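**Q** Sharing a model that was predicted from the sequence below.
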Amino acid sequence: MKLKRMGNQTVVFSNPSVILSSYSVVGPMEGQGPLSKTFNAVWKDTINGNSSWEVAESKMLEEAMEGAINQARIAKDEIDYLLAGDLLNQIISANYAARTMGLPFIGLYGACSTMALSMSVGTMLIDGGFARQVLVGVSSHHDTAERQYRMPTEQGGQRAMSAQWTVTGAGSLVLGESGEGPRITAATIGRIVDFGEKDANNMGAAMAPAVADTILNHLHDMNRTPDDYDLIISGDLGSVGLSLSQEVLKKNGLTFNNFSDCGVLIYDKKQDVHAGASGCGCSAVVFAGHILDKIKSGEYKRVLLVGSGALHSPTSSLQGESIPGIGHAVVIEG
């Protein structure tokens, strides 16, 4: 069997998956940001008539996945696998959404890198001949994440300036073995990088070295330079993490102007989110709308999306453990 690996960490697909459709649902704060017109649906409030924030997040993910299937104009029983994940313990948002969807389900956890990870694994299933169509979806919710990782928002605790605002949003894609649309042509699976950061209010610093490591390894494996991409965009480093990642890359001889971050783009500076955005839903909704629109229009011909994740838990943080970082990258071409 001929290996499809390129270098140490990268897979180049013989049969790239096609992004047949996308759908994004966001909360009111995201709908007030600069990318508001690129989202498919904006909720008026963060609970949307549900009994809890957690139930609302699961329903938001369901809405995004149903929307992606409808946009693809295929029947639900034509989906071979559902790949989904979120930030909550035991990925409960994805689990309960999958219960409703009734599809063969593979739950994934990569923290905020889950969208890129899902796109990678979904394309591997298609390229390997194990699936025809794969549905991927991820979600996050500001209030569910705050309640799990930090403290209830009702307490009104002071947020550190390095803190990021968890996006309330869900994004979904239908990937197919054939059809019209942008293609996922390669993926670089990241490795854990941990520089000892322990501050859960500074996740950008924890994730930055991992993102830089994945970019460096991707370019080395593919024998490419940053100029081979119209855009290299990280998932949710925020302003602090983006700056630190640029420093790491510069020390390794790389400086480039086409490097951005979904967590920097989704909110306006006037919205007072401090260091920007985070959450599984961050890169999911920015990619499903803003970035895909530019690929489809021809403005971007090749994009490297690097999902970034802080793989800690409330328990590990309370026990004084450092925060492991991960970065998974996918190449999308128009």
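**A** Yep, that arrived.
**Q** drop to CA atoms for contacts and neighbour counts, all remaining ones
**A** OK.
**Q** Show me where the stretch 1-150 of the chain has its strands.
**A** All strands of the stretch 1-150 of the chain, identified by DSSP state E, counting those that start in this stretch, fall at 5-6, 10-26, 41-42, 81-85, 105-107, 133-140.
**Q** most tightly surrounded among those?
**A** strand 133-140 (a mean of 32; mean count of other CA atoms under 10 Å).
**Q** Show me how far it is from its chain's centre.
**A** Remark: strand 133-140 is offset 10 Å from the chain centroid, using CA atoms, centre = their mean, to the nearest Å.
**Q** elements contacting it?
**A** Counting contacts by 3 or more CA pairs under 8 Å, 6 or more residues apart in numbering; DSSP states H and E, strand 133-140 packs against helix 53-72, strand 81-85, helix 92-101, helix 114-127, strand 169-176, helix 280-286.
**Q** Now distance to Val330 too, for the strands of the stretch 1-150 of the chain, in a markdown table please.
**A** As requested, the strands of the stretch 1-150 of the chain are exported to a markdown table (distance: least, CA to CA, whole Å):
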| stretch | distance to Val330 |
| --- | --- |
| strand 5-6 | 13 |
| strand 10-26 | 9 |
| strand 41-42 | 25 |
| strand 81-85 | 16 |
| strand 105-107 | 19 |
| strand 133-140 | 14 |
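**Q** of these, which approaches Ser58 most closely?
**A** In terms of CA to CA, the element of the strands of the stretch 1-150 of the chain nearest to Ser58 is strand 133-140, at 7.8 Å.
**Q** ok, and here's another one to check against it:
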Amino acid sequence: IEYIFGGDLLNQIIATGFAARDIGAPFFGLYGACSVMSEALSLGAMAVDGGFADKVVCIASSHFSTAERQFRFPLELGNQRPVTSQWTVTGAGVSILSSQGNGPYISHVTTGKIIDKGIIDPNNMGAAMAPAACDTILAHFRESGLKVNDYDYIATGDLGVIGSEILIDMCKKEGLDISKRHTDCGVLIFDNKKQDTHSGGSGCGCSAVVFNGYLHYLLENKEINRILLIATGALHSTTSAQQGESIPCIAHAVTISNNLGGEL
């Protein structure tokens, strides 16, 4: 392993930093909030494709209660969660990118821009992050020349139920209908009917677990051929939340395909 790219939601990304300390490989610590998995895959793919490494690790993790304590309310109070809220996933996922192998391959990277629509409610992350996801998805299709139907899944990171509905509506207003191809890791990670997770899951580990554990399995077994993974992140902090600042958000997209070039 020549580089590790990764991060988490703990202050100063200490979970990833402490893990990298034990491994001893060169380390790039990333903070893109819940967009870390796609950010790590993007930078790792650039490093390998540019000839700077032959094998890199991309990792993201998150932990229930940590984000709640930093941004929302003391869990000890037992506050009732609003229906827009999501449950931070306790989990980690890792991808190893190599200059050699039989795929799946990363073929496209679309780097997101900071989008802030003035949302201040930390219990409504889906509404805050959906505009960033929309901006990146529109940029991806505009710049890549690919079409919605070229993908089996257009998978956002953790918009949840409410954020996913907002994203689909926003894309439709821009002339792009992703409704038949869209799915969301925050919706897939839990059984909402049985577990009552309100709007679904969130956290860096959400897209990391669903992509590395489920979507990659479908790719590897040729059940699907191409996905667009758009991990979404809310770039606020404890300080900015206490000051009543709005929530700047970002989304990074990567295309993962069974065929590096040509039609599938």
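**A** Everything's here; your move. Computed from a prediction, not measured in an experiment: that's the story for all the values here.
**Q** With both chains overlaid, what TM-score comes out?
**A** Here the superposed chains carry a TM-score of 0.95, computed using TM-score structural alignment, normalised by the length of the second structure; 256 aligned residues with a CA RMSD of 0.9 Å.
**Q** picking that back up, between the strands of the stretch 1-150 of the first structure, which one is closest to Ala329 of the first structure.
**A** Among the strands of the stretch 1-150 of the first structure, strand 10-26 comes nearest to Ala329 of the first structure, with 8.9 Å by CA to CA.
**Q** Can you name every helix or strand that that closest one contacts?
**A** If contacts are counted by 3+ CA pairs under 8 Å, 6+ apart, strand 10-26 of the first structure sits against strand 5-6, strand 41-42, helix 53-72, helix 114-127, strand 169-176, strand 183-188, helix 203-222, helix 280-286.
**Q** Where does the third one end up in the second structure?
**A** Looking back up the chat, that one is helix 53-72 of the first structure. On the basis of TM-score structural alignment, helix 53-72 of the first structure is assigned to no residues in the second structure.
**Q** Tell me the counterpart of Leu103 of the first structure in the second structure.
**A** In the second structure, Leu103 of the first structure lines up with Ala25, judged by TM-score structural alignment.
**Q** Now do the contacts for that match.
**A** Contact analysis of Ala25 of the second structure by CA atoms under 8 Å, 6 or more residues apart in numbering lists Ile1, Glu2, Tyr3, Ile4.
**Q** residues contacting the third one?
**A** If a contact means CA under 8 Å, 6+ apart, then Tyr3 of the second structure has Ala25, Pro26, Phe27, Phe28, Ala53, Lys55, Val56, Val57 as its contacts.
**Q** and the end-to-end length of stretch 145-160 of the second structure?
**A** Using CA to CA, to the nearest Å, the span of stretch 145-160 of the second structure from its first residue to its last is 28 Å.
**Q** As a check, name the ranges of all strands in the stretch 151-264 of the second structure.
**A** For the stretch 151-264 of the second structure, the strands defined by DSSP E, counting those that start in this stretch occupy 153-156, 182-184, 201-202, 226-234, 249-257.
**Q** Tell me which residues of the second one come out buried.
**A** Of the residues in strand 182-184 of the second structure, those buried under the neighbour-count criterion (16 or more other CA atoms under 10 Å) are His182, Thr183, Asp184.
**Q** would a markdown table of the strands of the stretch 151-264 of the second structure with distance to Val109 of the second structure be doable?
**A** As requested, the strands of the stretch 151-264 of the second structure are exported to a markdown table (distance: least, CA to CA, whole Å):
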| stretch | distance to Val109 of the second structure |
| --- | --- |
| strand 153-156 | 14 |
| strand 182-184 | 18 |
| strand 201-202 | 22 |
| strand 226-234 | 10 |
| strand 249-257 | 5 |
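**Q** With that, I have no additional questions.
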